[in-house]
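Participant: Need a 3D model of the following:
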Amino acid sequence: MLDFKWRHFQGEVILWAVRWYCRYGVSYRDLEQMMGERGVGVDHSTIYRWVQKYAPEIEKRLRWQWRRPRSTSWRVDETYVKVRGTWTYLYRALDKHGSTIDFYLSPTRNAKAAKRFLGKTLNGLKDWEKPEVINTDKAPTYGIAISELKAEGKCPQTTLHRQVKYLNNVIEADHGKLKQLIRPVRGFKTLKTAYATIRGFEMMRALRKGQAAIFNVTQDIHGEARIVERAFGIGASALADAVALIGEQLELQPA
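Facilitator: Modelled structure (predicted):
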């Protein structure tokens, strides 16, 4: 496992810590104690370094598995994240069912940032995955960004930009759940560390919402853990996991 070469701990332990931190909204010191109860003596500063290195890598490797909108009706909004005492802006896009499509952390809130975010979100999607409707708040920046993306051929000409406040209740509620994970951090030091950590939060939120359910062999929390481990070549393949599960189920059936 070259991804964990020269690390004092095994890859399973490192991914275990990163998953717990990004999924449950605990502080680094609390996680240090939780791991100590399980016989893993690791300092909270080491866990921090693990999160900074591996949370973005997990999100990158699993991106193709969870990032597929279930609807062409999107909800786009931004929320505030404090970085070194200054508010920054986390742009987010969900479909109408609440599935995360993409996100982007920006130091500014203007048409340029909105365009950069929407361009990133549209990039890599198939034509049938691109939005028929994008619902936003009343901020004029989104209208400018969408118009420019249409002119550049990056957004379908038929995409309707709608500004209906109550339709964004889905994404506003999801902001709150994400903030529960961010709260124990008590402020990020830099934009880079903030974005690295948030990538882990967003990825684990997507898995928790079942966005990679097709790859979750056991359809439970253990299956989520295996999705992450397989991305780093730890343990058996998904096919081997499925075969083993079927074998266990057959053994449990009465003769």
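Participant: can we go C-alpha only for contacts and neighbour counts from here?
Facilitator: Will do.
Participant: Tell me how many other residues crowd residue 174.
Facilitator: Using other C-alpha atoms under 10 Å, residue 174 has 17 neighbouring residues.
Participant: ok, now which ones touch the residue nearest to it when sequence neighbours are not counted?
Facilitator: Closest residue to residue 174 apart from its sequence neighbours, by C-alpha to C-alpha, 6 or more residues apart in numbering: residue 98 at 7.6 Å. Contact analysis of residue 98 by C-alpha atoms under 8 Å, 6 or more residues apart in numbering lists 170-171, 174.
Participant: List the buried residues for the strand or helix carrying residue 206?
Facilitator: Assessed by DSSP states H and E, residue 206 sits inside helix 191-208. Using 16 or more other C-alpha atoms under 10 Å as the test for burial, helix 191-208 gives 191, 193-207.
Participant: structure for this one too, so we can compare:
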Amino acid sequence: MDPINFKRHRFPAAVIVQAVRWYFRFTLSIRDVEELMAERGVEVSREAIRCWVIKFGPLIAANLRRNRPSPTGRWHLDEVVVKVGGRRLYLWRAVDDEGEVLDVLVQKRRNKHAALKLLRRLLRSTGLHPEAVVTDKLASYRATMKVLNLQGRHRPGGMRENNRAENSHLVIRRREREQQKFKSQGSAQRFLSSHGPIYNAFNLQPHLISRAGLRTLRGQANDAWAAATRAA
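Facilitator: Here you go, the predicted model:
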């Protein structure tokens, strides 16, 4: 992992890292993070926290992404409408069958070109040839699978068959409400690109494991975060 350079910042690395973690890990606004810091005796402005999130969020996410094991070969793709700056855009999302977020892409269209862009990014970033690609019945997916020669692996179905991707949208919907809508396509994409790897690191699904198993996985997640935020 690449160490992160926190030099020339007035606050120590531990404070910056904690603020970034709270913002991405929980459904908190910048103002919420500011108040949590103030309760702990750290007086920092909202603008400083916003700058930390923009600067260090992608660096931490990239380190976490590099250290994650490869995703499974069964992918679930879905798209939902989002309002960004008063405009109607589409949030394309891909997860594997264990809930790992593979990629999130904010696009202007809900067509073959948009679906093709997402699939090509997935193939390039994961380096995998999927065993199956589960989608809804949008015709753009069928056209895209033909271009990529994945027709035999395409599994179009209804909402029930693609529950994994549908449920994955809920976390972003909560964040969208907390932030009172994303302000621009660029800011939405920046946030979502950093949020995905951080969400993956702490998505432990405690309802499926024992308490002892949860403690083990939580410790591993904290160790991964510590390694990803190691200062230069």
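Participant: Now the TM-score, please.
Facilitator: Put the two chains on top of each other and the TM-score (TM-score structural alignment, normalised by the length of the second structure) is 0.85; 220 aligned residues with a C-alpha RMSD of 2.3 Å.
Participant: can you tell me which of the contacts of residue 98 of the first structure are in helices?
Facilitator: 170-171, 174 (DSSP state H).
Participant: List the single closest residue to the residue nearest the centre of the second structure in space, sequence neighbours excluded.
Facilitator: In the second structure, the centroid-proximal residue (C-alpha atoms, centre = their mean) is residue 196; its distance is 1.4 Å. Leaving aside its chain neighbours, residue 196 of the second structure sits nearest to residue 101 (5.8 Å; criterion: C-alpha to C-alpha, 6+ apart).
Participant: Would you mind finding the match for residue 19 of the second structure in the first structure?
Facilitator: Aligned by TM-score structural alignment, residue 19 of the second structure pairs with residue 17 of the first structure.
Participant: Look at that match and say how many residues are nearby.
Facilitator: Around residue 17 of the first structure there are 22 residues (other C-alpha under 10 Å).
Participant: So it sits against residue 47, correct?
Facilitator: Yes - Residue 17 of the first structure is within contact range of residue 47, at 7.0 Å (criterion: C-alpha atoms under 8 Å).
Participant: Regarding the most far-flung residue of the second structure relative to its centre, what is its secondary structure?
Facilitator: Largest separation from the mean C-alpha position in the second structure: residue 41, at 30.4 Å (C-alpha atoms, centre = their mean). Per DSSP: H, G, I helix; E, B strand; the rest coil, the secondary structure class of residue 41 of the second structure is coil.
Participant: corresponding residue for it in the first structure?
Facilitator: So, by TM-score structural alignment, residue 41 of the second structure is matched to residue 39.
Participant: quick one: the helices in the second structure?
Facilitator: Using DSSP H, helices in the second structure cover 13-25, 30-39, 46-67, 112-126, 139-147, 163-178, 185-202, 211-228.
Participant: what would the ones you listed look like in a markdown table with distance to residue 82 of the second structure?
Facilitator: Output for the helices of the second structure, formatted as a markdown table (distance: least, C-alpha to C-alpha, whole Å):
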| stretch | distance to residue 82 of the second structure |
| --- | --- |
| helix 13-25 | 19 |
| helix 30-39 | 21 |
| helix 46-67 | 21 |
| helix 112-126 | 15 |
| helix 139-147 | 19 |
| helix 163-178 | 9 |
| helix 185-202 | 10 |
| helix 211-228 | 30 |
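Participant: Please name whichever of those is nearest to residue 76 of the second structure.
Facilitator: Nearest of those to residue 76 of the second structure, taken as C-alpha to C-alpha: helix 163-178 at 5.6 Å.
Participant: can you tell me what part of the first structure that closest one aligns to?
Facilitator: So helix 163-178 of the second structure sits over residues 169-184 in the first structure, by TM-score structural alignment.
Participant: Residue 37 of the second structure is in contact with residue 48, isn't it?
Facilitator: No - between residue 37 of the second structure and residue 48 there is no contact under C-alpha under 8 Å: 12.0 Å.
Participant: Tell me which of the two has more neighbours.
Facilitator: With neighbours defined as other C-alpha under 10 Å, residue 37 of the second structure and residue 48 compare such that residue 37 has more, 17 against 14.
Participant: which residues sit in contact with the more buried one?
Facilitator: 19, 43-44.
Participant: Give the buried residues for stretch 51-59 of the second structure.
Facilitator: Buried, per 16+ other C-alpha under 10 Å, within stretch 51-59 of the second structure: 52-53, 56-59.
Participant: what's the closest of the contacts of residue 98 of the first structure to residue 24 of the first structure?
Facilitator: residue 174 (15.0 Å).
Participant: Look at the alignment partner in the second structure of residue 230 of the first structure and say how many residues are nearby.
Facilitator: Using TM-score structural alignment, the partner of residue 230 of the first structure in the second structure is residue 227. Number of residues near residue 227 of the second structure (other C-alpha under 10 Å) recorded here: 17.
Participant: how close does residue 227 of the second structure sit to residue 144 of the second structure?
Facilitator: 38 Å (C-alpha to C-alpha, to the nearest Å).
Participant: Out of the ones in helices among the contacts of residue 98 of the first structure, which comes closest to residue 161 of the first structure?
Facilitator: residue 171 (16.3 Å).
Participant: I'd assumed residue 78 was in contact with that closest one.
Facilitator: No - counting by C-alpha under 8 Å, residue 171 of the first structure stays clear of residue 78, with 9.1 Å between them.
Participant: out of the two, which sits in the more crowded spot?
Facilitator: residue 171 (25 against 22).
Participant: between the helices of the second structure, which one is nearest to residue 88 of the second structure?
Facilitator: helix 185-202 (10.3 Å).
Participant: hang on, residue 38 of the second structure packs against residue 44?
Facilitator: Yes - look at residue 38 of the second structure against residue 44 with C-alpha under 8 Å: they come within range, at 7.4 Å.
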